[in-house]
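1. got a predicted structure plus its sequence, pasted below:
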Amino acid sequence: MEHKVICVLAMVLMLALSSLAQNQEEACAVMPRDRKNCGFPGVTAQQCKEKGCCFDDSIRGIPWCFQPLVIESQQEEECPF
């Protein structure tokens, strides 16, 4: 019985992590011309991600560390009061 519970919990954890990764990919799908700089010259991918930003060094001459898109599900609802 315990083995089944552990397997189910592991599957739920994997699904949750893959969902987070997919949301991150969507949030980082910013057109190069629309990227807003989030780093500094020489920033590493790790430093960029620690700031909650996206990192893509595949295109020269544009920010490699940039702010992610705000996805509708991530926006906080405004208080009506």
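-> Perfect, thanks for sending it.

2. alpha carbons only for contacts and neighbour counts from here, please
-> Fine.

3. name the element the residue nearest the centre of the chain belongs to?
-> Central residue of the chain (CA atoms, centre = their mean): residue 24, 2.9 Å from the mean position. If you go by DSSP states H and E, residue 24 is part of helix 2-27.

4. try it against this one:
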Amino acid sequence: MEPRVICVLLLVSTLALSSLAQVQLETCVVDPHKRTNCGSPGITPSQCKDKGCCFDNTVRGVPWCFFPVAVDNPPEEECSF
């Protein structure tokens, strides 16, 4: 392969990997009393999810549609080659 092609491929791969590393992981596992409201009363699960929020109506007296929280220590993924 031509050296220029190799350099371009290396550059594109590096940029792609760096953008993947910047993705912040979020979770909907939030203590019910620490939820931050993301919807209005009567919001449906699909409307809530369309806003990018989490829906859980199993606990009364807390927001059912709420913002996800960032994962502090994401699990390390294993790569198998």
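-> Looks like it arrived, so ask away. In this text, all values refer to a predicted model and were calculated from it rather than measured experimentally.

5. and the residue nearest to the centre of structure 1, how close does it get to residue 56 of structure 1?
-> Here the criterion is CA to CA, to the nearest Å. By it, residue 24 of structure 1 lies 13 Å from residue 56 of structure 1.

6. and what of residue 43 of structure 1?
-> 11 Å.

7. give the aligned range of the longest helix seen in structure 2 in structure 1.
-> Secondary structure of structure 2 per DSSP state H: the longest helix is helix 3-21. Per TM-score structural alignment, helix 3-21 of structure 2 has no counterpart in structure 1.

8. what comes up buried for that helix?
-> For helix 3-21 of structure 2, a neighbour-count test (16 or more other CA atoms under 10 Å) marks nothing as buried.

9. gap between that helix and the chain center?
-> Distance, stretch centre to chain centre, for helix 3-21 of structure 2: 24 Å (CA atoms, centre = their mean, to the nearest Å).

10. not counting it itself, show me its contacts.
-> Taking CA atoms under 8 Å, 6 or more residues apart in numbering as the criterion, no residue outside helix 3-21 of structure 2 touches it.

11. just to revisit the earlier point, right, and the helix or strand after the helix holding residue 24 of structure 1?
-> Sequence-wise, the next helix or strand downstream of helix 2-27 of structure 1 (DSSP H and E) is helix 45-50.

12. just checking, what packs against that next one?
-> Judged by 3 or more CA pairs under 8 Å, 6 or more residues apart in numbering; DSSP states H and E, helix 45-50 of structure 1 is in contact with strand 54-55.

13. average offset between the strand it packs on and structure 2?
-> Here the mean offset of strand 54-55 of structure 1 against structure 2 after fitting is 0.2 Å, by mean CA distance after the TM-score superposition for structure 1.
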